[in-house]
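J.: output the structure for:
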Amino acid sequence: MFIHKIDENLSLKLVQLHDAERIFTLTNESRDYLQEWLPWLDDTTKLEHTKEYIKTSLKSFAESESMNTAILFKGDIVGVAGYNKINWANKTAYIGYWLGEKYQGNGIMTKVAKALTDYAFHELKLNKIEIWAAVENKKSRSIPERLGFVNEGCIRQAEWLYDHYVDHVVYGMLANEWKK
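T.: This is a model prediction of the structure:
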């Protein structure tokens, strides 16, 4: 099983079925907060939905198509982050993340995104990492900006969010840029 220690308080571990109850509870506790930017909340209304997500994630991990991890802060699951998709032909991974509302503002997600970027370049030997975020989602956008990712442009109406489309900014980092 994948476990990656970031610092004394923070680590990532591959999501497992026994994490479903905690992840679902965290989702419910932060539902209104997360719903502003994440389109899957209306489809995650029962514990069984989270279990299905984890089963799908584990299958995709086994097939080397993605890697979704639970974020552990002081031993407690506080969010989910990982590679939503890994494109091995182009050596590109797409990082996605969410954090429970009460854990915001502690620098957790910046450390997580940095660790995932390091791992992708140094362990997986990928060439590029992308992070997409809604144009108006300033908190999510601040993470790749803080890490020095390049704003590569805007994808218009990139995502349907309940009752409207949102544009996404695409941030990219190349392996040779990260080493500098």
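
J.: alpha carbons only for contacts and neighbour counts from here, please
T.: Fine.

J.: ranges for the helices of the protein?
T.: For the chain, the helices defined by DSSP state H cover 20-29, 31-35, 47-62, 108-122, 138-146, 175-178.

J.: what does stretch 78-90 contact?
T.: For stretch 78-90, the surrounding residues in contact (Cα atoms under 8 Å, 6 or more residues apart in numbering) are 23, 26, 64-72, 92-100, 103, 112-113, 116, 126-127.

J.: what subset of those residues is buried?
T.: 23, 26, 65-72, 92-100, 112-113, 116, 126-127 (16 or more other Cα atoms under 10 Å).

J.: surely N68 touches V15?
T.: Yes. Applying Cα atoms under 8 Å as the test, N68 and V15 come out as touching, 6.2 Å apart.

J.: another one to check against the first:
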Amino acid sequence: MFEHKLTEQLSLKLIDFQDADAIFTLTDENRMYLKEWLPWLDHIKEVNDTATFIRRCLQSHADNNGLHTVIVYDGHVVGMASFNSLNWANKTASIGYWVSEKVQGRGIVTAVAHDLTNYAFQQLNMNKVEIRAAAENQKSQRVPMKLGFTREGTIRQAEWLYDHYVDHVVFGMLASEWKDRVN
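T.: Next up is the predicted model:
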């Protein structure tokens, strides 16, 4: 099983069916918190729904157009991070993430997004990494801003969120910019 340690406390592990109970429990415990920004919570009502999601994640990985991981902090699954899409023709990757409300503010997501960005450029040879966040989701926007991503613009009414549309702010990092930042 693939697991990548970022720090002594923090690692990313390729999602697996063995994670279904932990992910479902985490989702259920954080349902109201996550529902403010994530549109899929109403589709996850039982562990089998999570298993279906994991099946899609593993298929995406097998098809080489995505990579989904669980975030493990102090030995516990605390969220997920992924390349929601890998566009090989244009050499772009799109990062997504969420964590439990209990671990917010510890720099976990920033460290994970940094690691995924570095992986996209160093291992996957991507030219661009993109992170999108709802226009009102300041916490999520702070992640790419801390990493030096460029705010590229706003996509109006980009996502239906239960009963309304939300705009997305798009942040981008080019391989040449990242190389200058990490060297």
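
J.: if we can go back for a sec, now render the helices of the first structure as a markdown table, adding distance to Q157 of the first structure.
T.: A markdown table is the format used below for the helices of the first structure (distance: least, Cα to Cα, whole Å):
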| stretch | distance to Q157 of the first structure |
| --- | --- |
| helix 20-29 | 25 |
| helix 31-35 | 18 |
| helix 47-62 | 25 |
| helix 108-122 | 25 |
| helix 138-146 | 17 |
| helix 175-178 | 29 |
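
J.: residues shared between the contacts of N68 and V15 of the first structure?
T.: The contact lists of N68 of the first structure and V15 share S57, where a contact means Cα under 8 Å, 6+ apart.

J.: so K102 of the second structure versus I54 of the second structure, what's the distance?
T.: K102 of the second structure sits 23 Å away from I54 of the second structure, going by Cα to Cα, to the nearest Å.

J.: just F17 of the second structure next, same as before
T.: 6 Å.

J.: pick out whichever of those two has more residues nearby.
T.: For F17 of the second structure versus I54, neighbours defined as other Cα atoms under 10 Å are more numerous around I54 (20 against 14).

J.: shouldn't that one be in contact with D21?
T.: No. Counting by Cα under 8 Å, I54 of the second structure does not reach D21; the two are 11.1 Å apart.

J.: one step back: among the buried ones among the contacts of stretch 78-90 of the first structure, which ones are in strands?
T.: 67-72, 92-99 (DSSP state E).

J.: and those, which two are the farthest apart?
T.: Largest separation among these by Cα to Cα: L72 and T92, giving 25.2 Å.

J.: contacting residues around E130 of the first structure?
T.: The neighbours of E130 of the first structure, taking Cα under 8 Å, 6+ apart as the test, are T92, A93, Y94, I95, V170, Y171, G172, M173.

J.: could you single out the nearest of those to S30 of the first structure?
T.: Distances from S30 of the first structure to these, taken by Cα to Cα, are shortest for I95, at 20.6 Å.

J.: can you tell me how far the equivalent of the closest one over in the second structure sits from T25 of the second structure?
T.: Using TM-score structural alignment, the equivalent of I95 of the first structure in the second structure is I95. According to Cα to Cα, I95 of the second structure stands 23 Å off from T25 of the second structure.

J.: thinking again about what came up before, distance-wise, check the spatially closest residue to the match of I95 of the first structure that is not a sequence neighbour relative to A51 of the second structure.
T.: Sequence neighbours aside, F83 is the residue nearest to I95 of the second structure in space, at 4.6 Å (criterion: Cα to Cα, 6 or more residues apart in numbering). Separation of F83 of the second structure from A51 of the second structure (Cα to Cα): 19 Å.
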